[in-house]
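>>> Using only what follows, build the 3D model:
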Amino acid sequence: LHLAAAEGQKDIALLLMEHAMAKNRVNLSVQNDNGATPMYVAAQNGHHGMVEIFAHKMDTITTRQRSGWAPLHIAAANGHLKVVEKLIKANAYINFQTRQGATALYLASQNGHIKVVESLLNAAAEVDMTTKDGWSPLIAACQRGRITVAKILIQHGGDVNHQNRAGEAALYHAAL
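All right, here's what the predicted structure looks like:
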């Protein structure tokens, strides 16, 4: 099922799921060696059709892999807008944090995925939720030179004066 999810093979995934259901053994939360579920693998690879198939089972949306990333995190980090939108529609928790405290908005901001950032903000993502080190999405965007993302975050109320644990604000990183 993980391979079908990775390759976006909906027909094969449906066949495997149908066969497993016939034997009362379907488990969409099964994790591979990296702790990833089929939903996570589909989200990672941008297969929105596969995500839609798996989305009917809520625990596949929130099951974390070993690093604490959920499907929404990996989809946002990789800029897979359609996957992010499918997960939002399936009621994925928008402000879910990784073990390091990163949210989907933080990851999308850091990587400069403008449309994903807008989609998450429109779905009520918390603009100033910080990582364990105090990094906000705005600081991450500025550190990576993501000017358009920084403007969007500021327009949505991002705190330009917030400082991370090292005492650095967004302006510090924007100036580097």
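>>> From here on, just use CA atoms for contacts and neighbour counts.
Will do.
>>> quick one: residue 77 and residue 103 touch, right?
No. Counting by CA atoms under 8 Å, residue 77 does not reach residue 103; the two are 9.7 Å apart.
>>> Between the two, point out the one with more neighbours.
residue 103 (30 against 23; other CA atoms under 10 Å).
>>> quick one on the thing from earlier: now do the shared contacts for residue 77 and residue 103.
Common contact partners of residue 77 and residue 103 (CA atoms under 8 Å, 6 or more residues apart in numbering): none.
>>> Stretch 78-89: which residues count as buried?
78, 79, 80, 81, 82, 83, 84, 85, 86, 87, 88 (16 or more other CA atoms under 10 Å).
>>> er, stretch 132-150 actually
134-143, 145-147, 149-150.
>>> and if you look at stretch 96-108?
So for stretch 96-108, counting by 16+ other CA under 10 Å, buried means 96, 97, 98, 101, 102, 103, 104, 105, 106, 107, 108.
>>> Please provide the structure for the following sequence as well, for comparison with the first:
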Amino acid sequence: GHIEVVKLLIEKGAHTAVATKDGWTPLHLASRNGHIGVVRLLLTTLGVETSRADNHGRTALFLASRCGYNNVVQALLADGRIDPDIKDWYRSTSLFAAVRNGHFEVVELLLAAGGTTIEGQDD
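Got it, this is the predicted structure:
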């Protein structure tokens, strides 16, 4: 699985803050693809920035919310280092992304965590 490979890479000194040309870090990629084990591992790894945004201002929480990965959203919120109301370049929040894509359980998680900003625009 993915988690074993990621563990090995981290043990061998892989940089968890490295990003793609689009600004996606390993946490962005794991969150976007619903890899909860990798997300949990990265959240416990020194140097991982949970609030880091990609080139469009989107955090790992935004990506997981847009895709409806309840368990990933829950893990990111439980970590406590990310503001659920961070806006991307289009002024969209994680809550807006979840609402727009019909992810009711994610909406509930974000509201419970204090995510209250719903403004945004279609991109």
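>>> Can you give me the TM-score here?
Once the chains are laid over each other, their TM-score by TM-score structural alignment, normalised by the length of structure 2 reads 0.90; 119 aligned residues with a CA RMSD of 1.5 Å.
>>> ok, the buried residues of stretch 132-150 of structure 1 vs residue 174 of structure 1, which is closest?
Taking CA to CA as the measure, residue 174 of structure 1 sits nearest to residue 142 out of the buried residues of stretch 132-150 of structure 1, at 4.8 Å.
>>> Which residue, other than its chain neighbours, is closest to the closest one?
residue 174 (4.8 Å; CA to CA, 6 or more residues apart in numbering).
>>> Name the residue closest to the centre of structure 1, please.
Geometric centre of structure 1, nearest residue: residue 73, 2.0 Å, by CA atoms, centre = their mean.
>>> which element is the counterpart of that one in structure 2 on?
Matched to structure 2 by TM-score structural alignment, residue 73 of structure 1 sits across from residue 28. Using DSSP states H and E, residue 28 of structure 2 falls within helix 26-32.
>>> I'd like to know how many residues surround the equivalent of residue 152 of structure 1 over in structure 2.
Here residue 152 of structure 1 is matched to residue 109 in structure 2, going by TM-score structural alignment. By the criterion of other CA under 10 Å, residue 109 of structure 2 has 19 neighbours.
>>> wait, which of the buried residues of stretch 78-89 of structure 1 is closest to residue 166 of structure 1?
residue 78 (27.4 Å).
>>> From residue 22 of structure 1, how far out is the closest one?
35 Å (CA to CA, to the nearest Å).
>>> go on, residue 57 of structure 1?
The value you get for residue 57 of structure 1 to residue 22 of structure 1, if CA to CA is used, is 17 Å.
>>> higher neighbour count, these two?
When residue 57 of structure 1 and residue 22 are compared for neighbours, residue 57 comes out ahead with 14 against 10, by other CA under 10 Å.
>>> that older thread, how about residues contacting the helix holding residue 28 of structure 2?
16-19, 36, 38-39, 42, 48, 50, 59-61, 63-64, 67, 69, 72.
>>> Including secondary structure and distance to residue 44 of structure 1, could the buried residues of stretch 96-108 of structure 1 go into a markdown table?
Below are these laid out as a markdown table (DSSP: H, G, I helix; E, B strand; the rest coil; distance: CA to CA, whole Å):
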| residue | secondary structure | distance to residue 44 of structure 1 |
| --- | --- | --- |
| 96 | coil | 17 |
| 97 | coil | 17 |
| 98 | coil | 15 |
| 101 | coil | 19 |
| 102 | coil | 16 |
| 103 | coil | 15 |
| 104 | helix | 13 |
| 105 | helix | 16 |
| 106 | helix | 16 |
| 107 | helix | 13 |
| 108 | helix | 13 |
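>>> for structure 1, what spans make up the helices?
In structure 1, the helices defined using DSSP state H lie at 2-7, 10-22, 38-44, 48-54, 58-62, 71-77, 81-89, 104-110, 114-122, 137-143, 147-155, 170-175.
>>> Show me what counts as buried in the fifth one.
So that's helix 58-62 of structure 1. Going by neighbour count (16+ other CA under 10 Å), the buried part of helix 58-62 of structure 1 is 60, 61, 62.
>>> packing partners for that helix?
Identification of packing neighbours for helix 58-62 of structure 1 by 3 or more CA pairs under 8 Å, 6 or more residues apart in numbering; DSSP states H and E yields helix 38-44, helix 71-77.
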